[in-house]
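Asker: What would the 3D arrangement of this be:
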Amino acid sequence: MLAAVDTGESRVLVVHGIAGVGKSALIEYAENAAENMHVLRAVGVESEMELPFATLHQLCAPLLDRLERLPDPQRAALETVFGLRSGAPPERFLVGLAVLSLLSDASERRPLLCAVDDAQWVDQASLQVLGFVARRLLAESVVLIFGARERSRDLLGLPELELTGLRDADAHTLLDSVTYGRLDQHVRDRIVSETKGNPLALLELPRGLTVTQMAGGFGLLRADALPGRIEQSFLARIAALPEQTRTLLLIAAAEPVGDPALVWAAAARLGVTPAEALADGTREWLSLGARVTFRHPLVRSAVYRSAAEEDRRTVHLALAEVTDPDVDPDRRAWHLASAAPAPDESVAAELEKSADRARARGGLAAAAAFRQRCVALTVDASRRADRAVAAADATLQAGDLEAAGRYADIAARAARNEFQRVRARLVRSRVTFAGGLNQEAPPLLLDAARRLEPFDMDLARETYLIAWGTAALIAAHSDSLMAISTAVRELPPPDRTPHALDLVLDGYALLVTESRAAAVPVLRRALAALAGLPVGEVSKWGWVANAVSAAVWDDEAMRVLVGRVVEGARAAGALTELPFSLTSLGIAVSWTGDFAAADSIVAEIEDVSAATGVPIAPHVELRLSALRGRTDEAEALIAATIEEAGAGGQLMGVTVAQWAAAVLYNGLGRYEQALAAAKVCTRMAELWVSVWALPELVEAAVRAGDDAAARSALDDLADAALPSGTDWALGVLARSRALLSDEAKAEDLYREAIERLGRTELRPELARAHLLYGEWLRRDRQRVEARTQLKTAYEMFASIGMEAFAERAHRELLATGESIRKRTVEAESGEELTPQERQIALLVRDGLSNPEVGTRLFLSPRTVEWHLRKVFAKLSITSRKQLRDALPPSDHALTAR
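Answerer: Predicted structure coming up:
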């Protein structure tokens, strides 16, 4: 690993094994061997696990003078989590990208070795960030080594080395080095066998024991009891130390920073003096240098756990008293909480402030821990209810749904008035929704919204909007959506100028309870209001508000609005929300036929999803595979999505999959299958995709000879399209009407469809209008005119990449007697590029710098440059400018900005 950095590569290793097996020794060996490297070291401390980014600060502190070299959002993120500035809490993945950039920048001058020992005690925020960094290292000349007792979820999938103890011969040698006198061979063999070669056990267990004791006592030893047995060995020897020495050890065990000044200040408060405490043998346990450290983590845990509860509280109180409340208020509050023998309002108030500071730094797990402890120390029941709601909310944001539910229940039990009960109900509803797209969440949210009305109408309306969006996403039937929409219609109008979200909510309610004709005017006002909202506000509600443009058939507004949501998510580093917004953007861009841009969006979704661990339904891939007409790929994806989404009651996933199937089979000319899929899709209690499937149903039904189904679907399409009056809506409607019209009207309708869709960017829809018109002309024996329309359709399909529809147009051309050379659907340049290389090449082609590409794809600029060199070699070019000719242009550069 150390040698790899000389070639400009990075390496990561997780060394894991039980306590005492040698992890720290190996890491220390690596540090000593890294002669030409800059060594950064951090150690997890059990009592510091609740403090956000504590270990990360340890590791990065020597590099903080390089923060100015980072891009502004990344620098701000690190400065915020390290308490160097105030500001909105950054996403932890933006923090991860900042650390990646920081390490990459530092390694340009000199290779880095980053060692993180006792990772099992690293705070969650730090471990998530370091796990993120470890997965993105490639060409930075950085070695990152973790030492941990067990595999951590945040480090899964990284290269690992499990230490299992010494081989028998070496174990015997080590045992002999610490035993005096000759042991019976059977006793020696038994000790080595039962310790499984654990070197610390072999060193520590014989200390202070006679040969007789060793022979007689080891029969009780089990491998899984080794840590406890080693601790007992430590404690037996520590018990013989003077009282003041034991107190000093306990202070050092309770003080996580290892600050000698704090340790000695707390010791002085307890009457411990250096002269008395530093007895013979103290240095065997403690190293008293620039930092106070234990010779082995088990010593720290043994000292702390074995101390009486009263002694631990006394030591924590002393540490709290000597900790500066201005410099380190959070550690002081945590010490005070650990010292409290009973509920204490003053300490609870301090913990509340610490939770707010932790949240501001992006330490969600720490904020949750502070608030949970705050609840335990609260005396007043009413205040406990309020704090339990806050604890449940913080714990939900930290991702611990089970604990969040417990604190929601505590809030409900402690509530002393209806408002507190309603707030507890609301947070319980949100926990239920976060637990999975299930049928329980909409009615719970509806109940919470109703109960909130007498207390906070704005919060009630927000809750109604969340309830409506939840029901629209997951309801397997329309009951919940109708109940929510009816309740919204019964709300009094706001006693202020309606906000954009008020209009969205009112429009959605009208869409369900009345008609699209009634809803469209309100939704148009909502769309105009959304355009005036700050990007951050649009991003917050994008998951619900994105559908407004679809409801009014405004394709340009759809791309602009969703583009703003994506822009806001990127700017804010809201990476957990970004994949959902990117999915909406991918669908919007797919309507234009810019498959290269859509592919880039899919690749970004995959990158973000992999980085955050948030699974995302493959809606964009479904749409693209259907439009491309790649049968095997599309059918496999459709079947898998229907099975998975159906099992989870996820209405939207099933609807998108059936819509994709209808498009696929219409392109292939398999109209019976297209009709079946479209019927399933349009029967769904879903308000957008099911409408987009209506033109597919009309076309498939006409071709399959089911005129009744076609006319019914056309009526539904007219109801959905006419109120909007857009070229998209009326163009698709005219195209569908033409399929069911007589000869006198059909030609005018086809021409209207082509004219209207030609004024939009919806190239696939326009090409399909030309195709249907050409097919109609051929059947009407107007072969010359048919060839013109079919050639146009064929060229458009081929240039877009719609293989099945292109083949359908080609067959029709042959039927007209036209002899046309069948061209291959345009292959995109750079086929030999890997998906990541192609993504990087496209972003660079569209004008992004290496740091900007790195930010987008969660890579360091050096790794981007490394990939780019490979792209240049594969495409036989030498400059970034040449990418414009080597790769097809994107019509939607908003995806790269």
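
Asker: going forward, measure contacts between C-alpha atoms and count neighbours the same way
Answerer: Fine.

Asker: quick one: contacts for the most centrally placed residue in the chain?
Answerer: In the chain, the residue lying closest to the centroid (Cα atoms, centre = their mean) is Thr612, at 2.9 Å. Listed by Cα atoms under 8 Å, 6 or more residues apart in numbering, the contact set of Thr612 reads Phe93, Leu575, Thr576.

Asker: quick one: the spatially closest residue to Leu717 that is not a sequence neighbour and Leu94, what's the gap?
Answerer: Nearest residue to Leu717 in three dimensions, chain neighbours excluded: Leu694, at 6.1 Å (Cα to Cα, 6 or more residues apart in numbering). Leu694 sits 42 Å away from Leu94 when distances are taken as Cα to Cα, to the nearest Å.

Asker: and Leu875, how many neighbours?
Answerer: 17 (other Cα atoms under 10 Å).

Asker: Now the second one, please; I'll put the structures next to each other:
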Amino acid sequence: MASDGRPAQLRGRAAESRVLQSLISAVTAGDSQVLVLRGEAGVGKTALLGYLVEQASALHVLQIAGVQSDMELAYAGLQQLCAPLMEHLGELPDPQRLALEVAFGRGVGEAPDRFLVGLAVLSLIAAAAQQKPLLCVIDDAQWLDQVTVQTLGFVARRLLAEPIALVFAARDDGAEPLAGLPELTVRGLSDSDARELLDSVLLGGIDPPVRDRIIAETRGNPLALLEVPRNTSATELAGGFWISGSASSPSAIETGYVRRIQALPAPTRRLLLVAAAEPVGDSALFLRAAAALGIPVDALAPAEAAGVIEFGPRMRFRHPLLRSAAYRAADLTDRRAIHRALADATDPDVDPDRRAWHSANAVAGPDDAVAAELESSATRAQGRGGIAAAAAFLERAAILTADADLRGARALAAAQAKRDAAASAAARDLLDLAERGPLSELQRAQVARLRAQMDFVRSRAGEAGAPAVRDTARALLDAARQLEFLDDYASRESYLEAIAALMYAGRLGDPGALTHAAEAALAALAREPELSRAVDYLLKGIAERITRGVSAGSEPLRTGLDHMCVLAAADDRHVLRWMVPAFPILQESAAHELWDPMIVEQLATAAVRAARNAGALATLPRALVYQAGVHLVAGDFRTAATLVAEANTITAATDHSTAVKYHALMLTAWQGDATEAERLIEAAAADGTSRGEGRVLGLTGYAAAVLYNGLGRYEEALAAARTVCEYEDVGFYSWCLYELVEAATRCGDRDAAASALPRLAERAGASGTDWGLGALASAQAMLADDETAEALFTEALERLGRTTITVHQARTHLVYGEWLRRVLRRSDARHHLTQAYDAFVRMGAEAYAERARRELAATGEKVRKQQPSTGGELTAQEAQIARLAGEGLTNQEIGAQLFISTHTVEWHLRKVFAKLGISSRRQLRAMSWAS
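Answerer: Next comes the predicted model:
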């Protein structure tokens, strides 16, 4: 504070101060705010956070700071942030409360999904903010434990209508889960401000050339400038011998800190090392460790006098770089001795994990007892949902294990945990460690499968240096063979993963590779002909479909999918296991091969339900777009768009998901926005080609055929469909045959249409479903002579009318009406064309609606262009909330489903009511989205 009681002003930070003042004003007015201060060490981020806290006298302020040595302890930062708010824990829904209690070690239960924990944190801070606007200040976010920063990044992206501000400070290259949030880059001071600051801390004068060099070397870094008189002698300043031009300011500052600490008495340095090695800052623990070392606490006085550390209820270094400098200033032997003292001083019942971590840092070589402690800590971390922490404990346990057999097992477990924590490079290193020791045959097969799974994910993500999709498929196939006589369930899953990888590779894969993999799977199944599990039937069905044709695989595919539907209704855990990256393509493709919309709908609905119930946000985007596909073919583009938008929102808080992008592409193609659809098609095709993912080329070709048939650009539709049908992509190949027939008949190329029709009959006709038989009858009608066409059109409409596949029903009305107009039955044509036009307008299929309008105009019917239904101009999230409220869900239940706070649901509903001119939830039940 200034001498007159006003908040102190920061030198050279007028612009940044205005941003922070605006943030405080917005939160005080009831708005949510998120800001990430980015900059190098010492540039002034912490000072700006201090200024922010000074300005926030009317707010409830929570403050935490990441500590580098605490990065491996799951939820360490999050627990510290939430500790003052636990009085609101009882206000949370039971699943959220239990998730938070387990995550924080306050309760016992299955490991909660980290995004359910995120929702619980969101609900907790929202509850606290109802009493008083809340400011959460997180310094050194790059040093928070991984699960904490991921959770806070998720919470930051879900804030909307709460009087809450989340403000982070992070290094330029740290805290990646915060990427994409609003940022304020903090740079060094201007030359003039830097000169003033430097002059204010120098007791004597300094030559202008030397001063200018210091300003240039520090790049205006405030901490570097403030430390000049502390870390540099008068002789060095006078002679201009200061920072080497090749050194960065932070490294030079830390070097100066090390020198300052090394100048302190030896007992003082050891006590500083105790404080540096124990990030909690617990004074009682510090005193116990000091006593064990036989060093009086008075020995810390020189460090306090030098402004290095503050001794109080919590030990605090004046700057994080001082902590790391204190640790660096000690040799390895001293560090181990200090960690041993800290381990001995830590209560094994109260904090066994931190004790284990100190013990691990205290040993000089392999130690099976410490490794066992670390393994126990990993189990506890997994029980709290701390995958990253579990991986760190297991990694260290593997390194410290003397027993070679046990070391291999622990390294494999650590690799699996690192993979789950998205640390693929560390996982691969651990697999290398596991393979250097003796492994059982099963363990070697597990290593091979895990390595292949990680490579598959890398290849799909387009990671630099990743193997091609087809190469990962070969590795998965080899793993499946190795597992055959060791773990048949894992083997069959691996066969399915290999087949899925080859389906993704598609036309860009090795010729015959998919058939070869399917034959290998069938040979493995033949060794145990009794099928009893869904995975067995699905593998048999998809393999027979690939090797022996449609009819050969239909029966086991249907049995497998029926089994899945039964299991899905009984237990969400089965559904979540099927939502790993490789399985959805198999489920969806198999159901589409059967032309059975009910199976697709049941499995998609179960996937979304299971992901929502579990709070599994890593899985939920895939489930949402799976369900979006169901609504798309049902003609409910609004709900499909809402689901895709929700998936995109969640993906932004988690990781990249190609599935979201491709379903958005199909939706845009059906909507008929040529400019946007062509842009997405081109980008997706280029992306798929670069990654060797040929299935994407089939999908983009199909999307182009749908788009151009709607626009009446039949030559382009025919060219796209022909390209797609050069390779059979299981799942949507049959649909594209229909596009080919329509485009070819409109272009007058009856030979092309006639050649496609038997292939469509073999697939859709063999399905025995109204969807398949209706689509086939519609295609046959387009090629039939005038005497038989009408009967086929009528059959198609009758069959499709018994399904939920509204898009094909509307398409059939359209082509039937076009045929009726050509045979001069204008009155009958108007009836079907009007049916088509109204349906397309309701859907939002603008290109097909315009095509129907033009045909109606050709019959003499005057039709005004209509805008597609927009649901009262509701946003995607508003429409979703309105639909759920109309279905009778409470605000709390809606918030849990959509991963937003109850207050945000209320805020959205007020906007919904105003836009729709209604006043109660009861009125929502009559709206179309509530059906």
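
Asker: and in structure 2, which of the contacts of Thr612 of structure 1 remain?
Answerer: Mapping these onto structure 2 (both residues aligned by TM-score structural alignment, their matches' Cα atoms under 8 Å) leaves Leu575, Thr576 still in contact.

Asker: Met782 of structure 2 contacts Glu790, correct?
Answerer: No: between Met782 of structure 2 and Glu790 there is no contact under Cα atoms under 8 Å: 9.7 Å.

Asker: For the two, indicate the residue with more neighbours.
Answerer: Per other Cα under 10 Å, whichever of Met782 of structure 2 and Glu790 has more neighbours is Met782, with 24 against 18.

Asker: per the alignment, that one corresponds to what in structure 1?
Answerer: When structure 1 is aligned by TM-score structural alignment, Met782 of structure 2 is paired with Leu739.

Asker: got the contact list for that match?
Answerer: Counting by Cα under 8 Å, 6+ apart, Leu739 of structure 1 has contacts Val698, Glu699, Val702, Ala746.

Asker: Likewise for Tyr733 of structure 2?
Answerer: By Cα under 8 Å, 6+ apart, the neighbours of Tyr733 of structure 2 are Val724, Cys725.

Asker: what does Val422 of structure 1 give?
Answerer: Counting by Cα under 8 Å, 6+ apart, Val422 of structure 1 makes contact with Ala448, Arg451, Leu452.

Asker: What separation do you get for it and Leu446 of structure 1?
Answerer: Taking Cα to Cα, one finds Val422 of structure 1 at 11 Å from Leu446 of structure 1.

Asker: So which residues of the stretch 351-500 of structure 2 form helices?
Answerer: Along the stretch 351-500 of structure 2, the stretches classed as helices by DSSP state H, counting those that start in this stretch are 352-362, 368-383, 387-400, 404-420, 424-435, 441-461, 469-483, 488-505.

Asker: Need those in JSON lines (columns: distance to Ala914 of structure 2).
Answerer: Output for the helices of the stretch 351-500 of structure 2, formatted as JSON lines (distance: least, Cα to Cα, whole Å):
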{"stretch": "helix 352-362", "distance to Ala914 of structure 2": "53"}
{"stretch": "helix 368-383", "distance to Ala914 of structure 2": "45"}
{"stretch": "helix 387-400", "distance to Ala914 of structure 2": "44"}
{"stretch": "helix 404-420", "distance to Ala914 of structure 2": "45"}
{"stretch": "helix 424-435", "distance to Ala914 of structure 2": "49"}
{"stretch": "helix 441-461", "distance to Ala914 of structure 2": "43"}
{"stretch": "helix 469-483", "distance to Ala914 of structure 2": "51"}
{"stretch": "helix 488-505", "distance to Ala914 of structure 2": "46"}
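
Asker: and Arg768 of structure 1, what is it in contact with?
Answerer: With Cα under 8 Å, 6+ apart, Arg768 of structure 1 has these contacts: Ala793.

Asker: how many neighbours does Thr212 of structure 1 have?
Answerer: Counted with other Cα under 10 Å, Thr212 of structure 1 comes out at 9.

Asker: Go through the helices of the stretch 351-500 of structure 2 and pick out the most buried.
Answerer: Counting by mean count of other Cα atoms under 10 Å, helix 387-400 has the highest mean neighbour count of the helices of the stretch 351-500 of structure 2, with a mean of 27.

Asker: Distance from that helix to the middle of the chain?
Answerer: Once both centres are worked out by Cα atoms, centre = their mean, to the nearest Å, helix 387-400 of structure 2 turns out to sit 23 Å from its chain's centre.

Asker: Likewise for stretch 168-179 of structure 1?
Answerer: 49 Å.

Asker: For that stretch, which outside residues touch it?
Answerer: Applying Cα under 8 Å, 6+ apart, the contact partners of stretch 168-179 of structure 1 are Arg188, Asp189, Val192, Gly197, Asn198, Pro199, Leu202, Leu203, Pro206, Arg207.

Asker: again with stretch 312-326 of structure 2
Answerer: 67, 253-255, 257-258, 261, 269, 272-273, 275-276, 280-283, 307-310.

Asker: again, 7 Å this time
Answerer: If you take Cα atoms under 7 Å, 6 or more residues apart in numbering as the criterion, stretch 312-326 of structure 2 is touched by 254, 257-258, 261, 272-273, 275-276, 281-283, 307-310.

Asker: what does that stretch correspond to over in structure 1?
Answerer: So stretch 312-326 of structure 2 sits over residues 289-303 in structure 1, by TM-score structural alignment.

Asker: quick one: the helices in the stretch 651-800 of structure 2?
Answerer: 658-671, 674-691, 694-711, 714-724, 733-747, 750-760, 766-767, 770-783, 786-801.

Asker: Dump the ones you listed to CSV, plus distance to Asp207 of structure 2.
Answerer: Shown next, in CSV, are the helices of the stretch 651-800 of structure 2 (distance: least, Cα to Cα, whole Å):
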stretch, distance to Asp207 of structure 2
helix 658-671, 60
helix 674-691, 58
helix 694-711, 66
helix 714-724, 74
helix 733-747, 78
helix 750-760, 87
helix 766-767, 90
helix 770-783, 87
helix 786-801, 89
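
Asker: These: which one's closest to Cys565 of structure 2?
Answerer: Closest to Cys565 of structure 2 of the helices of the stretch 651-800 of structure 2 is helix 766-767 (Cα to Cα; 18.7 Å).

Asker: Now tell me what touches the closest one from outside.
Answerer: So helix 766-767 of structure 2 is in contact with Ser551, Leu594, Trp595, going by Cα under 7 Å, 6+ apart.

Asker: Can you state the mean residue-to-residue distance of that helix versus structure 1?
Answerer: The superposed helix 766-767 of structure 2 is, by mean Cα distance after the TM-score superposition for structure 1, a mean 2.5 Å from where its aligned residues fall in structure 1.

Asker: Which residue numbers in structure 1 does that helix align to?
Answerer: Alignment of helix 766-767 of structure 2 against structure 1: residues 723-724, by TM-score structural alignment.
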